[in-house]
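Trainee: Coordinates for the following, if possible.
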Amino acid sequence: MVSVQVVEAFIRGKVSDEKCEDTIVNTPDFIGIVDGVTSKSNFTYQGKTTGKLASTLIAGVLERLPRDAKLTALIEQVNQEFAAFYDRIHFTADRRSQGLQAVAVVYSRFRNELWQIGDAQINLDGRLLTNPKPSDLVLSNMRSLILRLSADGQQQDPGRQAILPWILKATQFANSTDREWGYAIFNGQSIPASLLKIYPLTQEPHEIVLASDGYPRAATSLAESEAELRAVLQNDPECSHQYRSTKGVVPGNRSFDDRSLIHFKVTPAE
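Mentor: Below is the predicted model:
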């Protein structure tokens, strides 16, 4: 069994910390970042958006998960939690495009593995491991083009308004085996093995950073990750050229997205 030492952890909501849809998990057996997908509806339950509900439910599963569980067991138990939620709550919006959705990166101490489900980030010994959603890459470029062609003084973020219907339509590729557009996400469905990324670690010391995509890049430390984010917020708050995204900073918000990060070291047992 390896030894794990958490160096630092940080979470900050784009609007406020209370409304943050990210969740950090830190138990003796699992370390993780769970990023609830930005809510696309006005639905709330007990004051929580669909993104916050999803990340909270997944974090709860990780806190109860048997230490020797595989990634498939995590997915199965999350799906059971989502199904139980829908059974007791009257949810009228389309579940696939506007329901509970989240991505995550998780470290299993027992298995000494990193699990990547969706587009949250891993920095493993200085090597960045990303898993972007294919449709988001296209739509980020489309939004950038629209903003470039739009005259000043137009509606707030016409690029976001233009791509939002396509963001919703692209959810048809969620957990799809489509080789070009399929992507992994926790949404209550089974997730094809081909979309899951599992990184077994060697029996050597490792330094790891897990982060949500509220950071342009998960660097090797919190300070470096924050510095890169700060440069984007100062130079490209629309997130349309230096760092292209499907959304920019809404006036009055602190950033373009919620962000969370946990930095830890893994050392083989003596």
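Trainee: Please make it C-alpha for all contacts and neighbour counts, starting now.
Mentor: Will do.
Trainee: Which secondary structure elements does the host helix or strand of E224 sit against?
Mentor: Assigned by DSSP states H and E, E224 falls within helix 222-235. With contacts taken as 3 or more C-alpha pairs under 8 Å, 6 or more residues apart in numbering; DSSP states H and E, helix 222-235 sits against strand 3-12, strand 259-267.
Trainee: ok, 7 Å please
Mentor: If contacts are counted by 3 or more C-alpha pairs under 7 Å, 6 or more residues apart in numbering; DSSP states H and E, helix 222-235 sits against no helix or strand.
Trainee: one more, for comparison:
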Amino acid sequence: MDRVVEADSGRRAARALIGRQGALRNSIGPYGYAAIDGRPVPPSLVVVHPVPEGIDELVIASDGYPVIGETLAASESELALLLKKDPWCVAELAGTKAVLPGQVSFDDRAYLRIRL
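Mentor: Okay, the predicted model is just below:
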């Protein structure tokens, strides 16, 4: 990245709301949502998507990958390009946190490729 974010004022401003977000995780209600975080997920929040006929491979990734490529390397490459263009995460990567010094991205990442 060409620019390094020294202080993320947007993240500081949103901290109070983000801090309360956890109360909605895996909670039933109008703003509740499912998350894989080690706690039970209420069945009403689970969405099952059938795999269409002829699909022999699935790629599932966390929101740390804004673009999911056919390979992990392709996903990392897309992420690197986006981070170079938008290290503050206010344009293509619009979100609640920027890339801080010592970090390589704005979020943790998980990438899973399954052959059926």
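Trainee: Could you check which residue of structure 2 pairs with P165 of structure 1?
Mentor: Aligned by TM-score structural alignment, P165 of structure 1 pairs with A16 of structure 2.
Trainee: Could you check which residue of structure 2 pairs with D178 of structure 1?
Mentor: Under the alignment (TM-score structural alignment), D178 of structure 1 maps onto G29 of structure 2.
Trainee: Can you give me the neighbour number for that match?
Mentor: If you count neighbours by other C-alpha atoms under 10 Å, G29 of structure 2 ends up with 9.
Trainee: Now do it against G95 of structure 2, distance only.
Mentor: From G29 of structure 2 across to G95 of structure 2, the span is 24 Å (C-alpha to C-alpha, to the nearest Å).
Trainee: now I55 of structure 2
Mentor: Shown here: I55 of structure 2 relative to G95 of structure 2, a distance of 32 Å by C-alpha to C-alpha.
Trainee: Show me which of these two is the more surrounded one.
Mentor: Of the pair I55 of structure 2 and G95, G95 is the one with more neighbours under other C-alpha under 10 Å, namely 13 against 9.
Trainee: Now the equivalent of the more buried one over in structure 1: closest residue in space that isn't a chain neighbour?
Mentor: Matched by TM-score structural alignment, G95 of structure 2 corresponds to S245 in structure 1. Counting by C-alpha to C-alpha, 6 or more residues apart in numbering, the nearest residue to S245 of structure 1 once its immediate chain neighbours are dropped is S140, at 4.8 Å.
Trainee: so what's the one you found up against?
Mentor: Each residue near S140 of structure 1 by C-alpha atoms under 7 Å, 6 or more residues apart in numbering is listed here: R244, S245, T246.
Trainee: Can I get those in TSV including secondary structure and distance to P200 of structure 1?
Mentor: Shown next, in TSV, are the contacts of S140 of structure 1 (DSSP: H, G, I helix; E, B strand; the rest coil; distance: C-alpha to C-alpha, whole Å):
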residue	secondary structure	distance to P200 of structure 1
R244	coil	31
S245	coil	30
T246	coil	32
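Trainee: and of the residues you listed, the nearest to G159 of structure 1?
Mentor: T246 (8.3 Å; C-alpha to C-alpha).
Trainee: What is the burial count for that closest one?
Mentor: 22.
Trainee: Map S75 of structure 2 across to structure 1 for me.
Mentor: That one, S75 of structure 2, aligns with S225 by TM-score structural alignment.
Trainee: Checking the nearest residue to its match once chain neighbours are set aside next. Helix, strand or coil?
Mentor: Distances taken as C-alpha to C-alpha, 6+ apart put A219 closest to S225 of structure 1, at 4.9 Å, once the chain neighbours are dropped. In terms of secondary structure, A219 of structure 1 is coil; the call rests on DSSP: H, G, I helix; E, B strand; the rest coil.
Trainee: Now the residue nearest the centre of structure 1: closest residue in space, sequence neighbours ignored.
Mentor: With distances taken as C-alpha atoms, centre = their mean, D35 lies nearest the centre of structure 1, 3.5 Å away. Among residues not flanking D35 of structure 1 along the chain, D22 sits closest, at 4.5 Å (C-alpha to C-alpha, 6+ apart).
Trainee: That neighbour matches what in structure 2?
Mentor: For D22 of structure 1, no residue is aligned by TM-score structural alignment.
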